[in-house]
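>>> Sequence and predicted structure below; questions after.
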Amino acid sequence: MEAGAQTAERGSGQSPSAQQPAPAQSLPPTAAQTSAEHPWPVRLLTMKISDYVAKMPQVWVEGQVVQATRRPGTTTAYLTLRDTDVDMSLPVSAHVRLLDALPGGLAEGARVVVRASPEFWTKRGVLQLQATDIRPVGVGELLARIEHLKRVLASEGLLDEHRKKPLPFLPRCVGLVCGRASAAERDVVRTASDRWPGVRFEVRQVAVQGTGAVSEVSAAVAELDGHPDVDVIVVARGGGSLEDLLPFSNEALCRAVAACTTPVVSAIGHEVDNVLLDLVADVRASTPTDAGRRVVPAVAEELSGLEAARSRLRRTVLRLVDSESTALAQLRSRPVLADPRALLAEPTRTVAEARERGRRALEGRLREQAGVLAGLTASVRALSPAAVLERGYAVLQTDEGQVVRSPEDAPTGEWLRARLARGSIVVEVVDSEDDPEDDDEGFGEDGDG
């Protein structure tokens, strides 16, 4: 707000609400009771807001000074105080002695805390802060806040090593979040392209310091995390002061990176710079150039490694072939392999001798049993009825086939059949006598039966 306008408005000697006419008695008393048929006029709404703001106590507010105006001949300075994370700002008026009391004065970009009373100017519809105290936010206080946030994130496990994702060996596409036309972008792209000429990038240029940095970087990271081809994300920025790098220690940005499913590389500042994003990201690169080296392999190194692996494999195979060839030669030099039949010679002789012994034993056994068989055969033949008949005996049988054993079996006049060694004859009994002393011994070899 310009100084002249504010001075004229406030110099009338009336409060902001006192400059407006009183509302009509017929108007709705509360905002909830308004309608299209019974609306509030603008003056009433601004007066209501002014009355509400006037009841607010003084408040401490932190922000970044983006504009400071001091006009000669006036005792009031006008500032624009912007939120440190999002693009929101408020005008602030303060006595010049508050600015003069600050060590080194008050420069644009400084972070301050202001004690102020809110004021609503009804004529312009502007909310303004009337500062009564201004204090710069020192480096020590900023570091203390960062350390506190670090402990909070650590207590939630967002800094744990086990949750960090490994980088892909060869990403299809690298997402890069960096400043517009920045050296960090050139360093990452050039280094990665030198190492792997075919690497592709999805670049998102954003504000990397100031009030819009957190929201822009967070949005770019979320967009690249959802990109189907992006396999790794690099957040890169060059070096700067602690205040310049504060967005990368912001809680909202740290949580946005922790929520990514794509591996994230933090490449903020130089080796000595430390931001909370380095701890939350999956990999911390000391510089943007180091990030370019980490996200892609080097073609020359990979080719060299491949050739070395091929050489090791070749040597291993040759050693294996030599070893097996030596073992095979040793096997071939053994007598059993030089003349395989020699291995069978001794068993062959053993088998032949066993067969001969078995043959002789079997023949002897057969001869022995043949003699026994001959004796048994002779005995059987000697006892055979046919052999008896061959000696001249005959067997007498009645007509019924009964063998005649005594004279009583063949009465006189009966016809009998005499069975001989060859054939038979029929005889008639003309006489018989019982001579118990007669037996086989009384017959000669050619005796009658």
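Yep, it's here. Numbers count the residues shown, from 1 in each chain.

>>> hey, let's count contacts and neighbours off CA atoms from now on
OK.

>>> Residue 285 reaches residue 269, doesn't it?
No - between residue 285 and residue 269 there is no contact under C-alpha atoms under 8 Å: 9.4 Å.

>>> who has more neighbours, these two?
residue 285 (24 against 21; other C-alpha atoms under 10 Å).

>>> give the contact list for that one.
Going by C-alpha atoms under 8 Å, 6 or more residues apart in numbering, residue 285 touches 265-268, 291, 294.

>>> Alongside the first one, take a look at this:
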Amino acid sequence: MTDAPLSNDRGSVTLPATAAETSPERPWPVRHLSPKIRDFIARLPEVWVEGQVLNVKRWKHMVFLTLRDTDEQMSLKVTVPATELDALGGSLNDGARVVIHAKPTWWMKNGDLQMMGDAMRAVGLGDLLARLEALKEALAAEGLFDADRKRELPLVPTLVGLVCANQGDAEHDVVENAQRRWPSVRFEIRRVTVQGARCVPETTAAIRELDAHPEVDVIVVARGGGSFEDLLPFSDEQLVRVAGATATPLVSAIGHEKDSPLLDLVADYRASTPTDAGKRIVPDAAIERDTIAGLIADARHAMTARIDREHAGLAQFRSRPVLTYPERMLDPFRDQLSRVHDASGRALVGILTAADAAARELAARLTALSPQGTLDRGYAVARTASGEVVRDASALAAGDALHLRFAAGTADAEVTATHG
């Protein structure tokens, strides 16, 4: 479809057929763009949308309100028939949760996007509880609430991260009770909005920031009491998952004893109140001093009793006759030593006598077998000039020089003849 020429102060011109064809020299005027936006939005389907109502204004047969997201800073303008408000009782307070059946509509005159509703229902407590229970079961199935994921709180934290309201008693209750018990404890405080659409993003950001702080030993998320709807952000899935992913132990102190948002289930410790959290995160210095004093006294008593027992035992031991005359302990060993001494003397004499006889026998054998003994009986040993012993006369020749050894002395000789 070709756009008809439009007139302006520069005369009749033909507008670009598509948005891609527009340029600084050939733009679309607002009166041309606005209907296109209206036609595009008109093709969007009707939808059921949920949120919190704000700024409710009634004018004749229509009601105008702002529908705000429960978790994010986003909102829509909505118009519904006054009869729908009357069906809810005729009043709708800011912060109430509703679902509205509406269709997006573009108002060309002022370029405003609104939702035109034709039905509105309040989100009852039963609906919220059902959704909360379904989320609780899903997170529990993932193991997010398991007891083995719980971590022990530090015995004596030096720096406590505290997430609390900008104004309220929770901060005072935690800090006052903690410092009363342990005066040296320090706090790193992040003040956030603790209800409404800003609660979840601000609280999750504060938890992440404190978890990344290298000196923070434990994180406390604290809020005073409130209605069920006021505490709903602390059951938000995103907030619960961020709390469950912290590396720093986390304490939940939301509301009062009867309140139990999902943050309580994922936290490492659930405090019934902010006051209880202040007492739980640090030990009581007075009690610890008394405990230490008691342990010192017990140790001193135990040591004194042990020394007394050992002293009494030593005195009893020293009173025994064996310690009065300790030399008596040696009497039985003197006779034994004398017997052993005599026996060892006799044994030594026997050993020496046998050794002497064996030596004499061996000497006699050695003498009998010694070459000297043979020489003593009148024999001689003949050697050639090279020193070889002559055993066969045929190995000699006339004129060979010989060296003769006798039992006493030696002589040199010359072979004159040999006889076979």
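Yep, that arrived. All of these numbers come straight from a predicted model, not from anything done at the bench.

>>> Identify the residue of structure 1 aligned to residue 237 of structure 2.
Using TM-score structural alignment, the equivalent of residue 237 of structure 2 in structure 1 is residue 251.

>>> neighbours around the residue mapped onto residue 151 of structure 2 from structure 1, how many?
Here residue 151 of structure 2 is matched to residue 165 in structure 1, going by TM-score structural alignment. For residue 165 of structure 1, the count of nearby residues is 14 (other C-alpha under 10 Å).

>>> Residue 282 is in contact with residue 165 of structure 1, correct?
Yes - contact criterion C-alpha under 8 Å: residue 165 of structure 1 and residue 282 qualify, at 5.7 Å.

>>> Give me the common contacts of these two.
residue 263.

>>> ok so, going back, can you tell me which two in the contacts of residue 285 of structure 1 are farthest apart?
Spatially, the most separated pair among those is 268 and 294, at 14.3 Å (C-alpha to C-alpha).

>>> What about the contacts of residue 285 of structure 1, which are in strands?
Applying DSSP state E to the contacts of residue 285 of structure 1, the entries found in strands are 265-268.

>>> Could you take those and lay them out as CSV, with extra columns for distance to residue 134 of structure 1 and neighbour count?
CSV is the format used below for those (distance: C-alpha to C-alpha, whole Å; neighbours: other C-alpha atoms under 10 Å):
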residue, distance to residue 134 of structure 1, neighbour count
265, 38, 28
266, 35, 28
267, 35, 31
268, 31, 29
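
>>> Structure 2: helices as residue ranges?
Secondary structure of structure 2 by DSSP state H: the helices cover 30-42, 82-87, 125-141, 170-181, 199-212, 237-244, 262-266, 274-280, 285-318, 321-324, 331-369, 371-376.

>>> can you tell which of the ones you listed is closest to residue 61 of structure 2?
Per C-alpha to C-alpha, nearest to residue 61 of structure 2 of those: helix 82-87, 5.0 Å.

>>> so who does the counterpart of residue 268 of structure 1 in structure 2 touch?
Residue correspondence, TM-score structural alignment: residue 268 of structure 1 in this structure matches residue 254 in structure 2. By C-alpha under 8 Å, 6+ apart, the residues touching residue 254 of structure 2 are 221-225, 231, 234, 260-261, 264, 271-274.

>>> Can you lay out these as a markdown table showing distance to residue 70 of structure 2?
Formatted as a markdown table, those follow (distance: C-alpha to C-alpha, whole Å):
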| residue | distance to residue 70 of structure 2 |
| --- | --- |
| 221 | 20 |
| 222 | 20 |
| 223 | 18 |
| 224 | 20 |
| 225 | 19 |
| 231 | 12 |
| 234 | 12 |
| 260 | 19 |
| 261 | 16 |
| 264 | 20 |
| 271 | 26 |
| 272 | 26 |
| 273 | 25 |
| 274 | 25 |
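
>>> These in strands, which ones?
Filtering the contacts of residue 254 of structure 2 for strands - DSSP E - leaves 221-223.

>>> Need the counterpart of residue 194 of structure 2 in structure 1.
In the superposition onto structure 1, residue 194 of structure 2 corresponds to residue 208 when matched by TM-score structural alignment.

>>> Neighbours of its match, how many?
Other residues near residue 208 of structure 1 come to 27 when the count uses other C-alpha under 10 Å.

>>> Tell me who's in contact with the nearest residue to it once chain neighbours are set aside.
Nearest-residue entry for residue 208 of structure 1: residue 179, 5.6 Å, with adjacent residues in sequence omitted and distances by C-alpha to C-alpha, 6 or more residues apart in numbering. Applying C-alpha under 8 Å, 6+ apart to residue 179 of structure 1 gives the contacts 185, 205-208, 236-237.

>>> and which of these is nearest to residue 49 of structure 1?
Nearest to residue 49 of structure 1 among the contacts of residue 179 of structure 1: residue 207, at 35.1 Å, using C-alpha to C-alpha.

>>> Tell me, how many residues neighbour that closest one?
By the criterion of other C-alpha under 10 Å, residue 207 of structure 1 has 17 neighbours.

>>> Equivalent analysis for residue 340 of structure 2, please.
Neighbours of residue 340 of structure 2 (other C-alpha under 10 Å): 12.

>>> Would you mind stating the distance between it and residue 348 of structure 2?
For residue 340 of structure 2, the distance to residue 348 of structure 2 equals 12 Å [C-alpha to C-alpha, to the nearest Å].
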